[in-house]
Structure formats: structure tokens, C-alpha cells
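Participant: sequence unknown, structure follows:
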């Protein structure tokens, strides 16, 4: 794997996201730094490294919280490990990942564990105890081409939470019918390692591979890990994915109606959803 890290692209995307949430024009932000709009664009696209002084001035202009500013400072100072990975483990890591995806021209999200946050119902997210990654401020039209590639077991598992999973499977079907590209890979295919989430994000200055964990996000340059997404996409298609989702929804619904398969209370759901 490449030993380079796309930290500058991540920090740039976060700064652009913060500027747009405050509805500040690029010319205004550039003037604060004493640079031209094209130079500011280079910072936001990650083609130019953000200096500590520039980060301080922009954080003040965007009314960034101290915690968010420190997180970006830590990310800029992070030295990649021998695998070329830089870890963002500071509070707000999910928001920073969301800032990257909101700036992307293409996203490919592969999961072998739980559903990606953009596909979760509120009840599913609550059961997992996942933080919200919602983006406040001025809305931005969805322009990124996003493909979600799921292991069939992600939607088939449900344990003692059939009602929760039935509603979640129905939600996925609605998203699919509305045009969201959701692919479900059959169990027979198997997934390449590593397990968990892989998010390939195409930003203006290049691609970033993110691996979200329970309390962190790892970032690295994309190379061979993207092959896991390529292989998963080649093993499925929209029609077969729709059939798998329908069967999963029907199975969970049947367990919901069965007197031998009652739902557990919310406190127990997280253990059974995973």
C-alpha cells in the first residue's frame, strides 16, 4: 500500500463544508487569508496543505468549536503508520467523514458488518448507538454518484429484533426503488478482507479510502483495497439485490408475526442487530 496519506484532502473537505454551512463566499474566506480564490480552492480540494495559521483564521471565521479545530490540527499532524493509514479518533469523526462524502463526486461504500449510516432507519441507528452525522446549515443538492455494496448477512441477521429489521429492509427497498444504488452480494460469494466498512471517496484532488470504526475513522490512499469493492460489485446486480432484500423483509416480517419470535426491548437490540 502507498505510504502517502490524503489527510490534506480530508481537512480541505471539512473546511469547505464549514464555510458552506456558514454560507460564506470563497472570496471572503480568501481575503481573510490574504490569498486569491483559486488558492483557497486549492486548500479546500487538498492540493495545497493547510498551515496552522490558515486553520486558526478559518476556524475563527467559520465559528468552529475548539474541539473541532483541535481535531483538524491533530489530523494535520498525524503521521501515517507503516500501512499509510492516518487515524481520526477525535470526537466528531463521523461529522468529518460526512463532510468528505458531501464533497465527493463519487462514493463507493462496501459493508460486511452493519448497514452504513446513510441507509439506516432511526430505530436501527438507535439500536447500534451510532452518533448522528447529519449536516446542519444550508442544504446541498445530492450530486455524488453513490453505490452501497452490502454482504447479504448484513440484512439477514436480526436475531430477536425482527420488527426492527423488517422495517429496515422495507426502507432499503424504498430507497432502491427511488434510485439509490444498493447492491447485495450473496453469501456464496464471500468478501475480500478486511471486514467492516470500506468507503472510497472521490474528491476533486483524488480518491480517499476511509475505514470507519466504532470510535474512529482511518484514512489512507486508495490502491489495492479498492479491489474489494470492485470484486463485490462484479458479483451482483440490481435485480438480484432487489430479490434478496424482498426475501429478507418477508423473513423478518414472518418472525415478527410468529408467537415464538417476539421483539426484545430496545436495551437488548444492539446485541442482536450486529
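Facilitator: Noted; the coordinates are in hand. All figures in this text were calculated on a predicted structure; none of them were measured in a lab.

Participant: When you work out contacts or count neighbours from here on, use the C-alpha atoms and nothing else.
Facilitator: Will do.

Participant: And the strands in the protein?
Facilitator: Ranges of strands in the chain, per DSSP state E, are 86-88, 106-111, 145-151, 181-185, 197-203, 206-212, 217-220.

Participant: the inter-axis angle of the second one versus strand 206-212?
Facilitator: Spelled out, it's strand 106-111. 20 degrees (axes from the mean of the first three to the mean of the last three CA atoms, to 10 degrees).

Participant: Now do the buried residues in strand 106-111.
Facilitator: By neighbour count on 16 or more other CA atoms under 10 Å, the buried set for strand 106-111 is 106, 107, 108, 109, 110, 111.

Participant: Could you check how far the first one is from residue 229?
Facilitator: In this case it means residue 106. Shown here: residue 106 relative to residue 229, a distance of 13 Å by CA to CA, to the nearest Å.

Participant: The fifth one too?
Facilitator: Going from residue 110 to residue 229 by CA to CA gives 6 Å.

Participant: which residues do those two both contact?
Facilitator: Residues touching both residue 110 and residue 229 by CA atoms under 8 Å, 6 or more residues apart in numbering: 149, 198.

Participant: okay, now the one to match up with it:
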């Protein structure tokens, strides 16, 4: 397997996430494998392939679930579309571990609001459940930018009042420093409908398509330029204005008034 295969980075990120949530030092992981510390760090960063024996030893030490799913990922090769699919139970948790390991995340959504921006009521209305991972929470220091198609906030969810509350939540997140960009709906969307996430992992970038029943990891992608173009098409001021317009419109609809 070539180290350009994204699963080496994905599995490494999952192992690092499990180790840190169990508050186990990397030196303990290296000792369990009989390797030096730089070799373990290279394994966690995806610069070194994880052998089946090393995977068993580390998942046993970290008391983490999903060993079989990680083993299946390691056995996969990129298909003709340069994609490896994770559709085993726990795929959302593994994606979350990768997101926590990224130094930069660019999340572009064209249908629903990104999961990290959803309130519990919104998530329930669109059939998405928040993902929790056991153990101590990790200190996530990477930067994240969310690019949301304007038609997503205009379309709303089950009710106008619910969407108004969700958009008020987004405005509060914006005030607290979350980088949310609303891409004008008049601009042609250069990707298929859904979510596309670009993760800058220690071993290199990985492009991800998370879905309700699977997560696709891509080794190479032309989507990077599309995300960059969307980012360049908006700014904080125009994004705030779009959120405020949509929130007011949903609120007026919920109240039975006209703007």
C-alpha cells in the first residue's frame, strides 16, 4: 500500500485520538510496540503504515473499539475514483477523530448545515445525531472554516421558527469567532450536493465525503480549488448579512408577518 493512500493518515489519526482520550503517553505506545518514539509519531501521522500486529497491540492498550473496522480500512486500496469507503459501525467517530487531528479544516456544505454547527433540535429534524467519543476530550487547536451555500439557510428545515433559532445560533457562533462563510446562492456550486471536507492532517491533506451511512476518504481531489473559489467569493461581512436576512425571513414567516 502506498503511503499516499489516505487510510494511513486516517488510521494514524484514529489511534492518536484513542491514545490521547485515554491520557496515555506516546512513550507508552512506543514501548508496547518495541519501537522508538519518532517511529510511533510517524505512525500516528500517517508517514508509516500500521501493521496488523501493531494495530492489535495499540487498540488493546488504548482500550478502543472499532479494531476490525480499522483493519478493514488498512486492507483497502483506492478504487478508480481514488476513494476508500468506511461504512462500518463507528464511521462517524473515526471521521471525528480525523477532524480533531487536522491543523486546518475547510468544510463546504450544499444541502444541510454542517454537523458541528447544528443545534440539537436542528440535528433531530434532519435525522442527524451528535457523535460522542469515549474518554477525555481532546484539546483541538486546528482552525476551521465552514462554507455554506446560501440556499441551505434559505430553505430551512421542518419549521420556520426552528430555522430562525438555528440561524440565531450561527450568528452567536460568528460573534464568538467561528469562521462561517455563506457562499452566494446565485453562484454555481462546483461540487455535487452534500458535504465535502478538506482535512489537513499531519501526513498530508485528505478530502472526505461524510454521509449518514458511510464516509468516503479521497487521496487526491480537484475539490480543493473549488473550495478555494467558494472561499474567495465571500467574506465575513456578506456572510453575516446573509445570515441576518435569512433569520429575519424565517422569523417573519413563523410569526405570520411579511417583510
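Facilitator: Yes, it's here. What you see is a predicted model; the values in this text were computed from it and never measured.

Participant: Quick TM-score on the pair, please.
Facilitator: TM-score of the superposed chains, computed with TM-score structural alignment, normalised by the length of structure 2, equals 0.95; 256 aligned residues with a CA RMSD of 1.6 Å.

Participant: how about the buried residues of strand 106-111 of structure 1 in TSV, adding distance to residue 92 of structure 1?
Facilitator: As requested, those are arranged in TSV below (distance: CA to CA, whole Å):
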residue	distance to residue 92 of structure 1
106	23
107	20
108	22
109	20
110	22
111	21
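
Participant: Pick out the most distant pair among these.
Facilitator: 106 and 111 (16.6 Å; CA to CA).

Participant: Aligned to residue 183 of structure 2, what sits in structure 1?
Facilitator: Matched by TM-score structural alignment, residue 183 of structure 2 corresponds to residue 185 in structure 1.

Participant: Now do the helices in the stretch 101-250 of structure 2.
Facilitator: 120-125, 150-155, 160-175, 223-232, 236-255 (DSSP state H, counting those that start in this stretch).

Participant: closest to residue 59 of structure 2 out of these?
Facilitator: Across the helices of the stretch 101-250 of structure 2, residue 59 of structure 2 has its closest neighbour in helix 120-125 (30.9 Å, CA to CA).

Participant: So what touches that closest one?
Facilitator: By CA under 8 Å, 6+ apart, the residues outside helix 120-125 of structure 2 that reach it are 115, 129, 130, 157, 158, 162, 163, 166.

Participant: give me every residue that touches the second one.
Facilitator: Read it as residue 129 of structure 2. By CA under 8 Å, 6+ apart, the residues touching residue 129 of structure 2 are 120, 123.

Participant: so what corresponds to it in structure 1?
Facilitator: Per TM-score structural alignment, residue 129 of structure 2 is aligned with residue 131.

Participant: circling back to that earlier point, how about JSON lines for the strands of structure 1, with distance to residue 233 of structure 1 added?
Facilitator: Converted to JSON lines, the strands of structure 1 look like this (distance: least, CA to CA, whole Å):
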{"stretch": "strand 86-88", "distance to residue 233 of structure 1": "27"}
{"stretch": "strand 106-111", "distance to residue 233 of structure 1": "9"}
{"stretch": "strand 145-151", "distance to residue 233 of structure 1": "7"}
{"stretch": "strand 181-185", "distance to residue 233 of structure 1": "7"}
{"stretch": "strand 197-203", "distance to residue 233 of structure 1": "13"}
{"stretch": "strand 206-212", "distance to residue 233 of structure 1": "17"}
{"stretch": "strand 217-220", "distance to residue 233 of structure 1": "21"}
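
Participant: Can you say which of these is nearest to residue 26 of structure 1?
Facilitator: Across the strands of structure 1, closest to residue 26 of structure 1 is strand 197-203 (CA to CA), at 18.1 Å.

Participant: Which part of structure 2 matches the closest one?
Facilitator: Mapping strand 197-203 of structure 1 onto structure 2 (TM-score structural alignment) gives residues 195-201.

Participant: ok, average deviation of the matching stretch from structure 1?
Facilitator: Mean deviation of stretch 195-201 of structure 2 from its aligned counterpart in structure 1 after superposition (mean CA distance after the TM-score superposition for structure 1): 0.6 Å.

Participant: which residues touch that stretch?
Facilitator: 9, 13, 45, 98-99, 101-112, 114, 205-211, 224.

Participant: hang on, the earlier thing: would a markdown table of the helices of the stretch 101-250 of structure 2 with mean neighbour count be doable?
Facilitator: Converted to a markdown table, those look like this (neighbours: other CA atoms under 10 Å):
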| stretch | mean neighbour count |
| --- | --- |
| helix 120-125 | 16 |
| helix 150-155 | 19 |
| helix 160-175 | 19 |
| helix 223-232 | 15 |
| helix 236-255 | 18 |
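
Participant: For those helices, give me a markdown table that also has distance to residue 93 of structure 2.
Facilitator: Listed next are those as a markdown table, based on distance: least, CA to CA, whole Å:
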| stretch | distance to residue 93 of structure 2 |
| --- | --- |
| helix 120-125 | 16 |
| helix 150-155 | 25 |
| helix 160-175 | 23 |
| helix 223-232 | 23 |
| helix 236-255 | 29 |
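
Participant: out of these, nearest to residue 80 of structure 2?
Facilitator: Taking the helices of the stretch 101-250 of structure 2 one by one with CA to CA, helix 223-232 is closest: 16.5 Å.

Participant: Give me the most central residue, structure 2.
Facilitator: Central residue of structure 2 (CA atoms, centre = their mean): residue 99, 4.8 Å from the mean position.

Participant: wait, it sits on residue 105?
Facilitator: Yes: in this structure, residue 99 of structure 2 is within contact of residue 105 by CA atoms under 8 Å, at 7.1 Å.

Participant: number of nearby residues for residue 26 of structure 1?
Facilitator: A count of neighbours around residue 26 of structure 1, defined by other CA atoms under 10 Å, yields 16.

Participant: which residue sits closest to it, ignoring its sequence neighbours?
Facilitator: Spatial nearest neighbour of residue 26 of structure 1, chain neighbours left out: residue 37 (6.1 Å); criterion: CA to CA, 6 or more residues apart in numbering.

Participant: ok, now which ones touch the one you found?
Facilitator: Listed by CA under 8 Å, 6+ apart, the contact partners of residue 37 of structure 1 are 26, 27, 30.

Participant: so who does the second one touch?
Facilitator: Neighbour list for residue 27 of structure 1: 36, 37 [criterion: CA under 8 Å, 6+ apart].

Participant: 10 Å instead?
Facilitator: Applying CA atoms under 10 Å, 6 or more residues apart in numbering to residue 27 of structure 1 gives the contacts 35, 36, 37, 38, 40.
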